[in-house]
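*Asks:* pasting a predicted model and its sequence here:
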Amino acid sequence: MSRFDEPAAAALLTPEAVRERSQELYGLGLDGRLQAWTVQPEAMAATADLVAEVVRVNYPDLRVPFHARWRHFAVGGHDRWAALRATLPDDAADRARAAFDLVILSVLLDAGAGMAWRYREAATGEEHSKSEGLAVASLVMFAADAFGRGRADAARLTDVTAADLASGFQAGPDNPLVGLEGRAALLQRLGRTLLAAGLDRPGALFDILAAQAEDGALPARAILVTLLRHLGPIWPGREVLAGINLGDCWRHPGIRRADASAGLIPFHKLSQWLAYSLVEPLEEAGLRITGLDALTGLPEYRNGGLFLDMGVIRPRDPAVFGAEHAPGSILVVEWRALTVALLDAIAPLVRARLGLSAEAFPLARVLEGGTWWAGRRLARERRADGGPPLRILSDGTVF
């Protein structure tokens, strides 16, 4: 019997649980019954206007790609992945495995970098920060065989140290990168988890997903569920139910159930970011990804900051802006749940302003076009360092 036969735990490892439970807390917010936040839905129209404006500025032809890590690899107009891919074998499956190796590592290293860190790329002389800097640094490390020769080896990942990452990310006392120890530990657990499952590299997940396709079609939710089931043990110190690590899953008393999942709300932010980022290598390998909108919006500080900065949500206590908050605090859990639900709510408003259908402009394009960039724009306009509106204590594995 599979350990995932425990229904309460298995249900939490799905995008449906993220959406359903976030909507429940959103409902409490609309009724004025959240502990930390109030909701002002009348501010959504102006927020949708801003997002639509940002989409048109970023993509005047409205041909928006999916929200994925691949966008960051092309920062500055340099298609770094295309250059690296040209050195790989012609076999489509081999290329897909290599793409999985790179993007899985890069996404797992993509937690918040802090506001001070910068990365200078030797090949271009460009300096990048935040997600783009982490993307370029991770790609350069991958190309230099830092994680294995021409690939990522599970055995090598078990030996990655914070010093290795500090060297690759150019981090040090004068260029601090938050969560280095947490990132290194995450890669070590990834290596051990893969080896325990008999997998020699992250790219082996391509074969596991390809085997689930029927008539060449693979549901997007299957990507996420597979990631959560195979990589669950990599997440540190999180909720465990029936012996199953639930990953990015937290507690809130407003989630009521008659089973062991009562009080639990999953977000699976990095895993969903990774699921979105695996769509393109799967499609390039000849698979057709269906049901992309089964995945949810990403509850991180750019999307969450958009709704906070636009006044759609407001903290009950203004003093929260002067403190640091743990990811498991009621304030942060409610903020993230509201973000997931509000992304679903704003998507049709943005489509209406752009004159596009849900089929032509799924949530993955709304995010990329879109809400993430609008959140960043507001952050730059309103805060000198361009940082998020709330300060979150990070161990390098959540945001």
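*Replies:* Everything's here; your move. Numbering: from 1, shown residues only.
*Asks:* C-alpha from now on. contacts and neighbour counts both.
*Replies:* Fine.
*Asks:* need the strands for the stretch 251-399 of the chain, in chain order.
*Replies:* Listed in chain order, the strands of the stretch 251-399 of the chain (DSSP state E, counting those that start in this stretch) span 264-266, 288-290, 313-315, 324-325, 391-392.
*Asks:* most tightly surrounded among these?
*Replies:* Each of these was assessed for mean neighbour count using mean count of other Cα atoms under 10 Å. The highest is strand 264-266, with a mean of 25.
*Asks:* now for that strand, which elements pack on it?
*Replies:* In this structure, strand 264-266 packs against helix 15-30, strand 249-251, with contacts taken as 3 or more Cα pairs under 8 Å, 6 or more residues apart in numbering; DSSP states H and E.
*Asks:* quick check: residue 150 is in a helix.
*Replies:* No - residue state for residue 150 (DSSP: H, G, I helix; E, B strand; the rest coil) corresponds to coil; a helix is not indicated.
*Asks:* okay, pairing it with this:
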Amino acid sequence: MTPAATLRNTAEIRARSQHLLNRARTGDSAWFTVHDGAMGAAATEVADLTAARFPDLVIPFHSRWRHFEAGGVDRRTELEGLLGDLDRPGRARAMIDLTVVSVLLDAGAGPDWSYRETETGLKLTRSEGLGVASWHAFTAGNFSSDPDHPLQADAAGLTGLDAGALATAFQLGADNPLVGFEGRVDLLRRLGAALADQPAVFGTPGRPGGLYDLLVTDAGTPTVAAHDILSALLSTMSRIWLADNAIEGEPLGDCWQHDAVPGAGATAGWVPFHKLSQWLTYSLLEPFGWAGAQVSGLDALTGLPEYRNGGLFLDTGVLRLRDPGWAERGWTPADELVVEWRALTVALLDELAVLVRERLGVTAEQLPLACVLEGGSWAAGRALAQRLRGGLPPLTVISDGTVF
């Protein structure tokens, strides 16, 4: 196994994140102290919000499809109607196409951007706004090169993506700026190139929906494992990420260096996260399931190391900065403080999930991590940020729009 392949496994993400959490607990972190006595309060915050949002505890996956439901609008049913008489695999390919481009457009929008949906009059911000804007861009054919088949994303449509047209679709303007917009456009164009270069995976004209045909090999009893979806994404799309992290010339994507992390050979000192790829995997579980595939192994995926989940632990006091002044400056994804914050978040989310289940009286099978996140930790992190800082995260990470 190559060093890059080693770092594409969620077991490695968990092991390296746990190492940094153990180290921080012994007081050896230069950046954070860990206060386990606050975990109970954090779990109660998450459990209470989960019960308030989902009184029957029937909780959907943490997924981009929740953002497509913004304002209580059933956009999935609308899309089903637009897809007409396509068979189940064809519908799955279209929904995979939509999910991939939408997730790649989903990083922090910043506090000054919003989207007004013409049909409903809804004014949406942040992840919901990005989700609904990308849904409309997709249904308008912005990502397709074929006017006769607008409801797809294909290699030519993405490599030739018109930044001006996408800016119009997202209602950008001098008074409505979207953080990292150029990085998002570049990311989609790079996706188009990757699709075109791998016809054995993505077919012709090169669509993300080719993942369905790659992974669902038995039409009689279709099944797919969550980690297999992630592995396929990482093996075919690691080249698209703007971060130039690489080992032996092989791109790593969302992996970052931390000198305290052990590892075999060239992997030493690297902490993998693959946050957007895992968010994409979570978001693809439903399109595969709706097509009739049995999805297994949900908890092989990790919690998502982004500023809502990470903010939850800072805002509840589980994590504290050694220097409170660090909250006043900007950081980059490569800074060791941010790498460690994200790793501690991954490890703590696994522990938090156990405590949340205890408070709600459910099992891990009834409430997998994908539902704890949705119930959940992400929403609680956002609510705390709103309560304390008008929605701003506790740490400022300067992003190109492809990590956070």
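*Replies:* Arrived safely, thanks for sending. Predicted, not measured: the structure shown is a model, and the values here were computed from it.
*Asks:* ok so, going back, CSV for the strands of the stretch 251-399 of structure 1, including distance to residue 297 of structure 1?
*Replies:* Output for those, formatted as CSV (distance: least, Cα to Cα, whole Å):
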stretch, distance to residue 297 of structure 1
strand 264-266, 13
strand 288-290, 17
strand 313-315, 17
strand 324-325, 22
strand 391-392, 19
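*Asks:* would you tell me which of those strands gets closest to residue 15 of structure 1?
*Replies:* Evaluated with Cα to Cα, those place strand 264-266 nearest to residue 15 of structure 1, the distance being 8.7 Å.
*Asks:* give the aligned range of the closest one in structure 2.
*Replies:* Mapped onto structure 2 using TM-score structural alignment, strand 264-266 of structure 1 covers residues 270-272.
*Asks:* how far is the matching stretch from where the chain is centred?
*Replies:* Here the centre of mass of C-alpha atoms in stretch 270-272 of structure 2, compared against the chain's by Cα atoms, centre = their mean, to the nearest Å, lies 17 Å away.
*Asks:* how close does it sit to structure 1?
*Replies:* Mean deviation of stretch 270-272 of structure 2 from its aligned counterpart in structure 1 after superposition (mean Cα distance after the TM-score superposition for structure 1): 0.4 Å.
*Asks:* residues making contact with that stretch?
*Replies:* Outside stretch 270-272 of structure 2, the residues that touch it by Cα atoms under 8 Å, 6 or more residues apart in numbering are 7-8, 12-13, 16-17, 254-259, 261, 263, 339, 343.
*Asks:* buried ones among those?
*Replies:* By neighbour count, with 16 or more other Cα atoms under 10 Å, these hold 7-8, 12-13, 16-17, 254-258, 261, 263, 339, 343 as buried.
*Asks:* which one of those is nearest residue 370 of structure 2?
*Replies:* residue 13 (16.5 Å).
*Asks:* identify the residue of structure 1 aligned to the closest one.
*Replies:* With TM-score structural alignment as the criterion, residue 13 of structure 2 lines up with residue 18 in structure 1.
*Asks:* just tell me what residue 311 of structure 1 corresponds to in structure 2.
*Replies:* In structure 2, residue 311 of structure 1 lines up with residue 317, judged by TM-score structural alignment.
*Asks:* ok, and the closest non-adjacent residue to that match?
*Replies:* Leaving aside its chain neighbours, residue 317 of structure 2 sits nearest to residue 38 (6.0 Å; criterion: Cα to Cα, 6 or more residues apart in numbering).
*Asks:* let me know whether that neighbour touches residue 315 as I believe.
*Replies:* No - under the contact definition of Cα atoms under 8 Å, residue 38 of structure 2 does not touch residue 315, with a separation of 10.2 Å.
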